[in-house]
Each structure stands twice: as structure tokens, then as C-alpha cells.
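Q: Predicted structure and sequence below. I'll ask about it afterward.
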Amino acid sequence: MQFTTQNIFTYLLITLFGIISISCDSIEDKKGRFLLKGNNKLMESDYQSAIEYYNEALKLDPNFDNAYYNRGIAYSAMAKFDPAIHDFSKAIELTPSYQDAYYQRSITYLDNGENYKSLADAELLIELAPEDYRGYFVKGLVMEQLNRFEESLASFSKAIEKNSSIADLYVNRATISYYLEDFETALTDLEKAVQINPKEANIYNIKSLIAFEKDDLSTAISWVEKAIELNPSQAYFYNNRGLYLLFKGELEKGLDDINLSLKQNSKNLFALRNKGIYYYLKGNKTLAIKYLEDVYSKNPEIKLTKKYLELAQEI
């Protein structure tokens, strides 16, 4: 094709128009594409790559609330709680009615050990969205951490009132009933949870704890092994099986489970207590007292700690 002056002029106009069109919508389109790519990586659990895509989106638009929110999710999944909290806070600053950001920030505060900040966010979410179960749910979790069990129970009940189709809510309420030694009420809630989601591993872990309290070691081990089968990555399940094995007299197998749990979470006071019980059962007074005194100083309310500390001191 031969280019006349007119053809060249027309071609330049078309090209120029295309450049103008791209430049007009490119920032919006590009940041959206980066967000989408980040979300895909997030779903693949490739959190670092997700963060890099969100960073690119934020370079294009420093006020992109969804990019801050999603980057916060990625940071939180990597247990990088401080940057996660920063990002959720930025999303809230940009969009003060951002309910999901309040919820995620409250959960992250809780994971970071900042119970009262978590509680404040839960209260804000309840005020912002009184029909949303999540504010009551987080409040229940915080009250559990503070050992304010009656208030925790009331909050979980309120969450169930708002949404009765979530297994986790019944499991959490059953956990509080277990702490209060109301085992039959706990089992009733666990049966409701089974009807909603029979593959929720925590159901069977709580059942195992109740069986242990009833001195039914075989049933306790059976239930916790079902929990492990459903979620083999949960440190607490191995720790509980370790405790049951100690009481069954299988000390070394029990210690293996306890150590595996501590490898995943070295600050788990229940596992440290169990290690103290192991050393008591082995007749090692010094190590038994060391572990049990440490746990008791940090949380004297943990069951069996005081009992076995006193027994260890009598060796």
C-alpha cells in the first residue's frame, strides 16, 4: 500500500488518538490489573508476589483503599502483623466505613497480642454494622483471651443470633462452655457445628478435651486423631494428643507430639505445661518445676499447672 500525504496524516491521527485513549484510562486499568494479579497470587498463597503486585497498584494510586486492604491480608497471612495493621488502618483512613478492614484489623490486633485495640475495633464494627455477626465474634475472642468467659459466651451467642449458619461460632461458644465445665451444653453446640460443617477439625478437638475431662482416654485420643486427620498442620492438636498419651503411660510418644507442637509454636503455654508434666512423670524434679513454674507465672489459670507444680515440689 502506498502512503499518500492524506494517508499518513490519517494514520498519525489514529495513532495519536490511540495514545491519548490509552493515557486517559491507563492508570485505572493498570491499577485494576495489578490488583487482580495480586488477588490471584493471594488465592495461591503466594503472599510475597501478591504484595509486589499491590505495591505496583499503589505506585499508580497511593489512595487505592482496596490495594491497602488486600496487601494487609497478605502481610497478616505471613504473620507480619505490624505492616498488616498499618495497611488496614490506611484503608480505613481512606474509607471510614470499610467494614472488612475493621474486621481484619481487629483480628490482626488479636493475633499481635493487642487485645484492647482488638476490642475497640470490634466495638466500632458493632456500632458501624450492628447486624454483622463479625463484631460480636471478635469481641467474644477478645473476652476469651481476657478470661472473661461469661462475656465471651454472651458475645458468641449474639453472633449466632445474627448468623446461625457458621460452624465456627458454635465451636467457639462450645469452647467457652468447656472452660466453664458445662460439658453437655458444649456437646450440644458441637453437634450443631457438625450438622453445618462436619469437616471442621476444631469440633473433634473440643470433643477430645471433654472426653479427657471425663477420664475417657481412648475416646479422647480417637477424637483428636480425627482432628489431626482433618487439619494436620494445627500445633494444638498434637499437643493435646501428647497430653493424652502421657496419661496413658506412653511417655516418649507423648513427648514427641508435645515437641512437635512446640516446634510449630514455641510459646504455647499448654505445650510447655505438658512438658513439665512429662518431666514430673519421669521423676525429673528440676525440669518439671522449671517448666511448670514458668507457665504458672504467666497464666495460673491453665488447668493442671498448679496441681502438677505442687506434686513436682514434693518429689
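A: Structure received. These numbers were taken from a predicted model, which means no experiment stands behind them.
Q: going forward, measure contacts between C-alpha atoms and count neighbours the same way
A: OK.
Q: residues contacting D87?
A: D87 sits next to 68-69, 71-72 when contact means Cα atoms under 8 Å, 6 or more residues apart in numbering.
Q: E161: which of those residues is nearest?
A: Y69 (28.1 Å; Cα to Cα).
Q: Please list all residues in contact with the closest one.
A: By Cα under 8 Å, 6+ apart, the residues touching Y69 are 87-88, 91, 101.
Q: still on that earlier bit, among the contacts of D87, which one has the most neighbours?
A: Counting neighbours by other Cα atoms under 10 Å, the top entry in those is G72, with 30 neighbours.
Q: what about it, which helix or strand?
A: Assigned by DSSP states H and E, G72 belongs to helix 65-77.
Q: go on, Y109?
A: Y109 is located in helix 99-111, with elements delineated by DSSP H and E.
Q: May I see the contacts of D87 arranged in JSON lines, with distance to L16 as well?
A: Listed next are those as JSON lines, based on distance: Cα to Cα, whole Å:
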{"residue": "Y68", "distance to L16": "35"}
{"residue": "Y69", "distance to L16": "37"}
{"residue": "R71", "distance to L16": "36"}
{"residue": "G72", "distance to L16": "40"}
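Q: State the distance from L35 to K117.
A: With distances taken as Cα to Cα, to the nearest Å, L35 is found 29 Å from K117.
Q: Oh, that last question was meant for A74, not what I typed.
A: Taking Cα to Cα, one finds A74 at 21 Å from K117.
Q: Please say which of those two ends up with more neighbours.
A: Between A74 and K117, counted using other Cα under 10 Å, A74 has the larger neighbour count: 28 against 17.
Q: list the contacts for the closest residue to the more buried one other than its chain neighbours?
A: Once flanking residues are discounted, A74 sits nearest to Y47: 5.2 Å by Cα to Cα, 6 or more residues apart in numbering. Residues in contact with Y47, defined by Cα under 8 Å, 6+ apart, are 41, 74-75, 77-78.
Q: hey, which helix is longest across this protein?
A: helix 5-43 (DSSP state H).
Q: just how off-centre is the helix or strand that it is followed by within its chain?
A: Per DSSP H and E, the first helix or strand lying C-terminal to helix 5-43 is helix 47-60. A distance of 23 Å separates the centroid of the chain from that of helix 47-60, by Cα atoms, centre = their mean, to the nearest Å.
Q: what do you get for stretch 55-65?
A: For stretch 55-65, the distance to the chain centre is 27 Å (Cα atoms, centre = their mean).
Q: Against that first model, consider the following:
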Amino acid sequence: MNQSILNTKSLKILVLSISLLTTLGIDFLVSNNIKKSFVFSPYVEAQTISKINEAKVFFDRASMKYGDKAIADYTEAIRLNPKYYEAFFRRGLSKSILGDSYGAISDYTEAIRINPKYGDAYFARGLSRSLKDNYGAIADYTEAIRFKPKHTVMESIYESRGNAKSRLGDYYGAIADWDETIRLNPKYSFMVYLNRGIAKAETKDTYGAIFDYTEAIRLYPQFADAYFYRGLAKFSLLDKRGAIND
């Protein structure tokens, strides 16, 4: 059984979480741009601060928009402040939503170049990479876990890394990540239990698979796929009556 498991909600969770937060102030921008070892002249310093403030205006305005209009404002914020890593990150999210995964990856990469400890950018880049590059996605999820993103729940990162490992056939690694997802939040998602059950079936842990399918059903009683897989697992144990009931 070659099961391709996609995590379709993680990006939506990330975007929603960020949209609910108050946008950042300019303190970190100032520290990234004018608190250097050399000394600005008063005129240059005033001009720099003015551009930072103007960039923040475009950033805030973009946060209230969607699609190309948001991208245009984030682009203007970046023009005014080329080290505005949060603007690169948000522009990447906007591109991801519009289906421009390559453009999104480029923006996430630039955000990480400016701020190498930016956990949220690693996670978002991993989601975009997972469409074609599971190894790259796993590397990014691992970095995201390392740097503990501010806007992302950790269980979502472990779930996503488990999904990528499963697509590569690393079922034991996937199970370990989904174990951590469930440990962090036992009610996080019925899909985690289904996916872990499928992976357990691949490793010949049929009883463990049945347990997970049952947990998925408990969380979502209308989950037809979980009944189907549980029926297959019971049939493999020659429990034909149980399989028929599912």
C-alpha cells in the first residue's frame, strides 16, 4: 500500500494564526537597520527611520488585503526596507495562497537569509517544498522545530514532517513524529490517527493500526475512510465478522 498523505490544513492554520496577531512594531526593524557599528549622520539616520516607518505603513496595509493587492504592498515595504524579513515572509504566504510555490519559496528563503532563526519561515517553506521535495521539506521542518516558531503550533510541524516521511516510505520515522503530535495534543486531528494507522499497517502492526483507526472514528464518527481501513485490517486478521461490521 503506497499511501500519499498531504497535509492540506497546515498552511491555512499558519495564515489564520498570523492574521489574528497584532502586526509587529518597528523596534526590530530599527535594530536591523540603524543600530550598526558605524555612525549615521543625523540626516541619513532621519531618512532611514522615515523609510522604516513608511515600510511599516505598507506592511500594515498589506495585512488587510488579499492576493495581488497584498503582494504589491509587501513589495513596496521591501523596497523601502530591504531587510524587512517579516514582509518577505508575509509576501511568501500570499504567493503560496495564490499557488505560486516557487515565488513563495524564494521569499521564505530571503526571510531566512536575513533572520536565520525564523522558525515560521522554515515551516512555511517546508510546506511549499513538500509539493515536490520531501527531503527539503523535512530539513525545513526540523529547523522549524529547532527554532520554535511564534505563530505555529508545534504539533502541526510534527504532523507535517511525519507526512513527508511517510511519502518517502519512512513509516517508522513518520510514526515517531505523529506520536509526538498526539502527545502534544491528543485531539489535534483525526487525520493524524488515520495516517498513523496506515503507517502501522505498513509496518505489520495490525493491532496498532486498528487502535488508531478506532481513535480516528471516535474523534470523527462519520469518517468513512477510517471505517474502510479498519475493515481491511480486521479482515487481514481473519476477523471477517468485524470487517463486515465496519
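A: Okay, I see it. Being a predicted model, the structure only gives us computed values, none of them experimental.
Q: Please state their TM-score.
A: After superposition, the two chains reach a TM-score (TM-score structural alignment, normalised by the length of structure 2) of 0.63; 185 aligned residues with a Cα RMSD of 3.3 Å.
Q: before we move on, the earlier item: dump the contacts of Y47 of structure 1 to a markdown table, plus distance to I289 of structure 1.
A: Shown next, in a markdown table, are the contacts of Y47 of structure 1 (distance: Cα to Cα, whole Å):
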| residue | distance to I289 of structure 1 |
| --- | --- |
| K41 | 47 |
| A74 | 41 |
| Y75 | 38 |
| A77 | 36 |
| M78 | 35 |
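Q: are any of those buried, and which?
A: Taking 16 or more other Cα atoms under 10 Å as the criterion, what is buried in the contacts of Y47 of structure 1 is 41, 74-75, 77.
Q: Can you give me the distance of K290 of structure 1 to T305 of structure 1?
A: In this view, K290 of structure 1 and T305 of structure 1 are 12 Å apart by Cα to Cα.
Q: These two - which one has more neighbours?
A: T305 (25 against 16).
Q: which position in structure 2 aligns with the more buried one?
A: Using TM-score structural alignment as the criterion, T305 of structure 1 has no counterpart in structure 2.
Q: mind listing what T305 of structure 1 touches?
A: So, once contact is read as Cα under 8 Å, 6+ apart, T305 of structure 1 ends up touching 273, 292, 295-296.
Q: Filter those down to the buried ones and hand me the PyMOL line.
A: Here is the PyMOL selection string for the buried members of the contacts of T305 of structure 1, based on 16+ other Cα under 10 Å:
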select buried, resi 273+292+295+296
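Q: Filter the contacts of T305 of structure 1 down to just the ones in helices.
A: Mapping these onto helices (DSSP H) picks out 273, 292, 295-296.
Q: So which of the residues you listed is the closest to R105 of structure 1?
A: Nearest member of those to R105 of structure 1, counting by Cα to Cα, is V295, at 29.0 Å.
Q: I figured the closest one hits L269, correct?
A: Yes. Between V295 of structure 1 and L269 a contact is recorded at 5.9 Å, counting by Cα atoms under 8 Å.
Q: what range in structure 2 matches the helix holding G72 of structure 1?
A: Going by TM-score structural alignment: helix 65-77 of structure 1 matches residues 85-97.
Q: what's the mean deviation for that stretch versus structure 1?
A: Once the two are superposed, stretch 85-97 of structure 2 sits an average of 0.7 Å from its aligned residues in structure 1 (mean Cα distance after the TM-score superposition for structure 1).
Q: Using JSON lines, please lay out the buried ones among the contacts of Y47 of structure 1 together with distance to F64 of structure 1.
A: Converted to JSON lines, the buried ones among the contacts of Y47 of structure 1 look like this (distance: Cα to Cα, whole Å):
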{"residue": "K41", "distance to F64 of structure 1": "18"}
{"residue": "A74", "distance to F64 of structure 1": "16"}
{"residue": "Y75", "distance to F64 of structure 1": "17"}
{"residue": "A77", "distance to F64 of structure 1": "20"}
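Q: next one: the one helix or strand N202 of structure 1 maps to to chain centre, how far?
A: Secondary structure from DSSP H and E places N202 of structure 1 in helix 201-213. Centre-to-centre, helix 201-213 of structure 1 and its host chain are 19 Å apart (Cα atoms, centre = their mean).
Q: can you tell me which residues contact A235 of structure 1?
A: Taking Cα under 8 Å, 6+ apart, we find A235 of structure 1 in contact with 260-262, 264-265.
Q: Filter those down to just the buried residues.
A: Buried members of the contacts of A235 of structure 1, scored by 16+ other Cα under 10 Å, are 260-262.
Q: Can you flag which of the residues you listed belong to helices?
A: Among the buried ones among the contacts of A235 of structure 1, the members found in helices (DSSP H) are 260-262.
Q: What is the nearest of the residues you listed to E181 of structure 1?
A: Using Cα to Cα, these come closest to E181 of structure 1 at S261, 25.0 Å.
Q: Contact partners for that closest one?
A: The contact partners of S261 of structure 1, by Cα under 8 Å, 6+ apart, come to 235-236, 238-239, 271.
Q: Ok, K234 of structure 2 next?
A: Per Cα under 8 Å, 6+ apart, neighbours of K234 of structure 2: 210, 240, 242-243.
Q: Ok, Y74 of structure 2 next?
A: Counting by Cα under 8 Å, 6+ apart, Y74 of structure 2 makes contact with 58-59, 62, 87-88, 90-91.
Q: Which of those sits closest to Q222 of structure 2?
A: R90 (36.1 Å).
Q: For the closest one, the count of nearby residues, please.
A: Neighbours around R90 of structure 2, by other Cα under 10 Å: 25.
Q: Chain neighbours aside, what residue packs nearest to it?
A: Excluding its sequence neighbours, the residue lying closest to R90 of structure 2 (Cα to Cα, 6+ apart) is Y74, at 7.4 Å.
Q: residue in structure 1 matching that neighbour?
A: Here Y74 of structure 2 is matched to Y54 in structure 1, going by TM-score structural alignment.
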